[in-house]
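Asks: pasting a predicted model and its sequence here:
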Amino acid sequence: MLVVFGLTTGEFVVAGILPDVAGGLGVSVPAAGLLVTAYAAGMIVGGPVVTVLTARSSRRTLVVGLVGVAVAANAWSAVAPNYASLLAGRFVAGLVVATFFAVGITTAVGMAPEGGQARAVARLTVGMNLGMVLGTPLGTLVGHAVGWRASFGAVAVLVLVALPLVARAVPGGGSALDGVSAVAGLRAFADRGVLAAIAMTVLGNVGVVMVFSFIAPLMTDVAGFSSGAVPVLLLVYGAGAVLGNFAGAWLADRALMPSVAGLLAVLAGVLGAGWFAGGSRVAAGVLVFVLGALAFAVIPGLQTRVVSSARTAPMLAVAVNASGFQVAAAFAGWLGGRVIDAGGGARGLYPVAAALTAAGLLLAVGVLVNDRRSSGRAPVVEAEALEQV
């Protein structure tokens, strides 16, 4: 959780110090914005590539190595002499994130007691919540007070502090892919269940990520808040996210796919309600909290579904899933801009986000129905397997 907190802070803190970075390196603000793109590109590429290349490493060796690279890349970002070297540092920092997240989740799920897998995922992913709502503003304050380089240096120190804790907690022995070759692991993606689980993550999140990406204009232009209220509203979103993270895990441990489908249905409804109620300050304030709660309530269940679907190579599947989430986030930012430019204004994001989430809901319902049909055939399949043995 501490490492995830540090890595998430490192990802989002750039947004708060962009003008400082641009001024310090003598580049434009749009050019400095490419530092965010470089980090995301590293995550997208690193998810499948780094995981496959490190398939034969033991879990503990892999985790220590990934954390070590993250420390080095953030430390380099703090001392990078020019723009090109900083851009390279952010790309390398992003390369290890998806694989670390994957090995962290699969290790947590493997160590958790039966019926507690989703809660184990929630304890790890709460680091994302805290990184967004606590680490990012703190890192921004450090950057403004001491200089933008100090923000990256603080992330490096934080992750370095977590390194011995991670090395002690992660079990040693066994390969990262649990003895499965990289080629065999890739075959897991021929399974429609694995592809459906990853697609649910993308479709289930892209709508609410689009709304979050444009939360500032939604709150100022549509709801009528002042720009000074946006940081407070982000804290409200984060408070909902922390609560929803653990509530969603509790639901997923009791009924995985019914809870995922139910949460996506409520999320689609709330996003649709934003079109009607988003112009009221009171309603918008409540909406921000509820959206934060629902957006993160669905994550433990979706991640647990990916792990349980890809039994032959769960870590690789989670890494690809994390990369898929970054692709969804990039698409959400692009689509949101097109919606606003098309004349719908920021308010038009709500119905589009609701429709995208409804598509994720339809997929979840299909998976749920298929699960129930398959469970009825389980005794026959088991008998056939025993006969083959």
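Replies: Nice, I can see it.

Asks: hey, let's count contacts and neighbours off CA atoms from now on
Replies: OK.

Asks: for Asn74, give me its contacts.
Replies: 10, 89-90, 93, 152-153, 155-156 (C-alpha atoms under 8 Å, 6 or more residues apart in numbering).

Asks: this is the other structure I want to compare:
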Amino acid sequence: MPFAIYILGLAVFAQGTSEFMLSGLVPNIAADLNVSIPAAGALTSAFAAGMIVGAPLMAVLSMRWPRRRALLVFLVAFMLVHVAGALTASFSVLLVTRVLGALANAGFLAVGLATAAGMAPPNAKGRATSILLGGITLACVAGVPAGAALGQTFGWRSAFWAVALISLPAVFAVLRSVPDLAPATGGPRAGRELRALRGPRLLVVLALAALVNAATFCTFTYLTPLVTNVSGFSPGWVPAVLALFGLGSFAGVTIGGRLSDTRPTLVLIAGGIALLAGWALFAATAGSPVATLLLVFVQGTLSFAVGSTLIAQVLYAATQAPSLGGSFATAALNVGAAAGPVIGGATIAAGLGYHSPLWVSAVLVAAAFATAGLAEAVRRHAVVAAR
């Protein structure tokens, strides 16, 4: 793999730290800014909503730019909005900075996925994808627990400053290592790529990616109150539990990267069944500290193995849309990341308890299986009707 792909993974590490770190900061932000925990959890949904809108929008707007310039613009903007977030005393302003940061993150990830897929060998898009997503999972392993530890020691604002600081070396690394590939030609190409993205197979895979990621974020956003209020861990355990989830997610991306190019069906079917069973088992045993530690790791592994494989399948299905395929993959992930915390927060607000998002996660994975089954039935009916 070209070294520049690993540099893109470094930048994604900084951005992934920001996206995920709120799972360890939600209680502190809620207390400091005088809002409820579900309201603070909405910061995750706001970030995801910005990613949904920003991924295709930023990809289209930056099609005329050389890719290195686009990556640098998005990364610098991402760094600056985190400085603003660290300085504000207003929840509304913080909410706006999360949306703006998400727009920049979405643009970077969309262009980064397209750049990595373009530099990778034709049959290795899954490996290239896993390297970029590996930056996110390493953020779960190191960045998110470190952010939680900083938040508990120095306040949640220190985590925002840390994200801005670790983005700075990524700017120089992208400037020096990513080739300055020529920009795409203008608007007509965008129209052609958008038409290519209407294929039934691609739409189904995007829907599956959204549902699986919704299940992941539904639980992950509220993991801190879950482990402290249901599993019985003290707050000092939170960084370790988050790191355990991150280790699982890194293992999952690694597995997905090795198998998504050659045996995607195995990962999606066997891994999906295990993922569904794991969420249900976690919900039933959340009061056990031992079961919680085990299932946090297992579910992190399964979620990211299945999720990264689905994203690789999006890139394979979107070969006629090399610039916008990555943006739609990013948008699909974040449709799930926006919906999951909202649904999970609604169940908590309804008085169903901090373990209720686990049941929602199980239902969302079941919905993914139902969607895949329905799509396959429609496809077979169309084949029979055409004979």
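Replies: Great, that's in hand. Please read these numbers as outputs of a predicted model, since none were measured by experiment.

Asks: any idea which of the contacts of Asn74 of structure 1 is closest to Leu256 of structure 1?
Replies: Of all the contacts of Asn74 of structure 1, Gly10 has the smallest distance to Leu256 of structure 1: 31.6 Å, by C-alpha to C-alpha.

Asks: how many neighbours does the counterpart of that closest one in structure 2 have?
Replies: Gly10 of structure 1 maps onto Ser18 of structure 2 when the alignment is built from TM-score structural alignment. By other C-alpha atoms under 10 Å, the residues close to Ser18 of structure 2 number 29.

Asks: ok, now Arg189 of structure 2?
Replies: 15.

Asks: need the nearest residue in space to the aligned residue in structure 2 for Val307 of structure 1, chain neighbours excluded.
Replies: Matched across to structure 2, Val307 of structure 1 falls on Leu315, judged by TM-score structural alignment. Spatial nearest neighbour of Leu315 of structure 2, excluding adjacent residues (C-alpha to C-alpha, 6 or more residues apart in numbering): Gly325 at 6.0 Å.

Asks: test my guess that Phe365 of structure 2 contacts Asn213.
Replies: That one is not Phe; residue 365 of structure 2 is Val. No - using C-alpha atoms under 8 Å as the test, Val365 of structure 2 is too far from Asn213 to be in contact (9.0 Å).

Asks: returning to that earlier point: SS state for the aligned partner of the residue nearest to Leu315 of structure 2 in structure 1?
Replies: Matched to structure 1 by TM-score structural alignment, Gly325 of structure 2 sits across from Ala317. Following DSSP: H, G, I helix; E, B strand; the rest coil, we place Ala317 of structure 1 in the helix state.

Asks: mind checking how far the residue nearest to Leu315 of structure 2 is from Val205 of structure 2?
Replies: Counting by C-alpha to C-alpha, to the nearest Å, the gap from Gly325 of structure 2 to Val205 of structure 2 is 12 Å.

Asks: quick revisit: so the match of Val307 of structure 1: helix, strand or coil?
Replies: Applying three-state DSSP: Leu315 of structure 2 is helix.

Asks: residue contacts, it?
Replies: Contacts for Leu315 of structure 2 (C-alpha under 8 Å, 6+ apart) come out as 117, 125, 322, 325-326, 329.

Asks: isn't the match of Gly325 of structure 2 up against Arg305?
Replies: No - using C-alpha under 8 Å, Ala317 of structure 1 makes no contact with Arg305, being 10.5 Å away.

Asks: having no further points to raise, I will conclude here.
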